[in-house]
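Asker: 3D, please:
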Amino acid sequence: MEWLTDTRTSYDAVAEDYATFVRDALGEQPYLLAALRLFAEQVADGPVADVGCGPGQITAHLNSLGIAAYGIDLSPGMIAVARRDYPTLRFEVGSLTDPLPTAALAGIVAWQSVIHLPDDLLPAVLANFRQALRPDGVLHLLFQVGDETRLKTEGYGGHPMQVQVHRRPRERMTTWLRDAGFAVEAELLLNPETPAPQALLTARSRRQ
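Answerer: Model (predicted):
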């Protein structure tokens, strides 16, 4: 799949500069910090998969909250940085489209990782997340809000990139989540008055 190759290559190219960019960013986002603290309480028995973990800063923060979290990312360059910066934690190379172990997880974090995923693949990925969660498991999904797709050709540090960035309405995402077997429990809209708002959805896997 061309989009997969382009995304992997692009993030390999920017891995070091991206890690520098996001290393302290979480400390400047109080609403996301508060959301992660609540999430940690909801999934206290773990484990948690951070899917699309990038350089591992969210994985590391969850572990600092006492959660047994591990990271998965498409980019080997990102995983190399994460393993270097957080050598005691577990990181794996993998795709959003790869199956996860069935009913093995208390929680999944997918922050800004679905923004490069084409619409026709996203429902199946959400269904995969649902299958990987235990009954009443929790999904944290952060994404860009809008209704457009743009091509990102330059990234962190001025490196060339070639990735599609999909912005989606909250209503569409919540519909996909419900269709995949989730109950959406909370929505948080971040920076709604800026050109690039984000939404954080908390969804719980429904008992079958």
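
Asker: all contacts plus neighbour counts: C-alpha atoms, from now on.
Answerer: Fine.

Asker: ok, Leu117 - contacts?
Answerer: Trp3, His166 (CA atoms under 8 Å, 6 or more residues apart in numbering).

Asker: if we go to 7 Å?
Answerer: Going by CA atoms under 7 Å, 6 or more residues apart in numbering, Leu117 touches no other residue.

Asker: how about the strands in this structure?
Answerer: For the chain, the strands defined by DSSP state E cover 48-51, 69-73, 91-93, 105-111, 133-144, 148-154, 160-167, 182-190, 198-205.

Asker: and the fifth one, what does it pack onto?
Answerer: Packed against strand 133-144 by the contact rule (3 or more CA pairs under 7 Å, 6 or more residues apart in numbering; DSSP states H and E) you find strand 105-111, strand 198-205.

Asker: quick one, longest helix in the chain?
Answerer: Longest helix in the chain, counting residues (DSSP state H): helix 2-22.

Asker: Show me what that one is packed up against.
Answerer: By 3+ CA pairs under 7 Å, 6+ apart, helix 2-22 packs against helix 76-85, strand 160-167.

Asker: now the other sequence, so there's something to compare against:
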Amino acid sequence: MATQGEKLVAFYTGHNAANYDSMMEKEMEKYTEDFEFLDKKLPDGDLVDTCFGSGHMLHKLEQKYPERTLKGIDISPDMLKVAQGKCKRAQLSIGDMTQPLQDQDLAGILNCFSIHHLNPGQPQEAIIQWAQALKPSGCLYLAAWEGEGNIDYGSHDMTAYFWPEKTLEQWLTDAGLNIIMKRTHFEKEMEMNSIYFIAQRT
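Answerer: Prediction:
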């Protein structure tokens, strides 16, 4: 039986990787205000995207922070190729967001719409690891699908989970992070609730 990681690698290949890249072109505008708020809170230092996907987030950070070291990991080789065509300076590599980060004392960590792919217990463990990798006043930017139950991937052999707002909040605060921004948004096309946090290490 394939592991969740193997399923993700198989899913985000070829056509699906290209479709995700195209979708993100339309999605980036909704992050503008979040990134403006994040900019006011970030200390000096490096930034890491723990699941960079198509590379849109890191590309935006490249433009905004030419002086910062930017790094990213993703489990999908095909998404790595897509991101490499977009990101000119960020250091990209294959990696698993559930594993401890090699870098510590980070100014910021991003994880956008990927923890729904983690099995119960894993998101909380990952958030703890990310919090520990932040320097004092460092920030975690977390975006997730909010709710309860499983996310429907149709005919694809994929298990994915909604996570309740209160559960996400608890994970962040239990990890020693202070939630300094939270917003929710109803995605009409997908009929799903999205939720966005900026949480700062005290």
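
Asker: And the TM-score between these chains?
Answerer: The TM-score (TM-score structural alignment, normalised by the length of the second structure) is 0.88; 197 aligned residues with a CA RMSD of 2.0 Å.

Asker: just the helices and strands packed on strand 133-144 of the first structure: most buried one?
Answerer: Counting by mean count of other CA atoms under 10 Å, strand 105-111 has the highest mean neighbour count of these, with a mean of 25.

Asker: quick one: that strand to strand 198-205, angle?
Answerer: Counting by axes from the mean of the first three to the mean of the last three CA atoms, to 10 degrees, strand 105-111 of the first structure points 160 degrees away from the direction of strand 198-205.

Asker: Just the angle for strand 105-111 of the first structure relative to strand 133-144, thanks.
Answerer: Using the same axes, to 10 degrees: strand 105-111 of the first structure against strand 133-144 is 10 degrees.

Asker: Quick one: distance of strand 105-111 of the first structure to the chain centre.
Answerer: 8 Å (CA atoms, centre = their mean, to the nearest Å).

Asker: hang on, isn't Tyr70 of the first structure packed against Ala49?
Answerer: Yes: if you go by CA atoms under 7 Å, Tyr70 of the first structure and Ala49 touch, sitting 5.3 Å apart.

Asker: joint contacts of these two?
Answerer: By CA under 7 Å, 6+ apart, Tyr70 of the first structure and Ala49 have no common neighbours.

Asker: Who has more neighbours out of those two?
Answerer: Ala49 (26 against 22; other CA atoms under 10 Å).

Asker: quick one, what contacts that one?
Answerer: Contacts of Ala49 of the first structure (CA under 7 Å, 6+ apart): Ala69, Tyr70, Gly71, Gly107, Ile108, Val109.

Asker: What distance do you get for the fifth one to Asp50 of the first structure?
Answerer: Summarising the geometry, the distance separating Ile108 of the first structure from Asp50 of the first structure, computed by CA to CA, to the nearest Å, is 6 Å.
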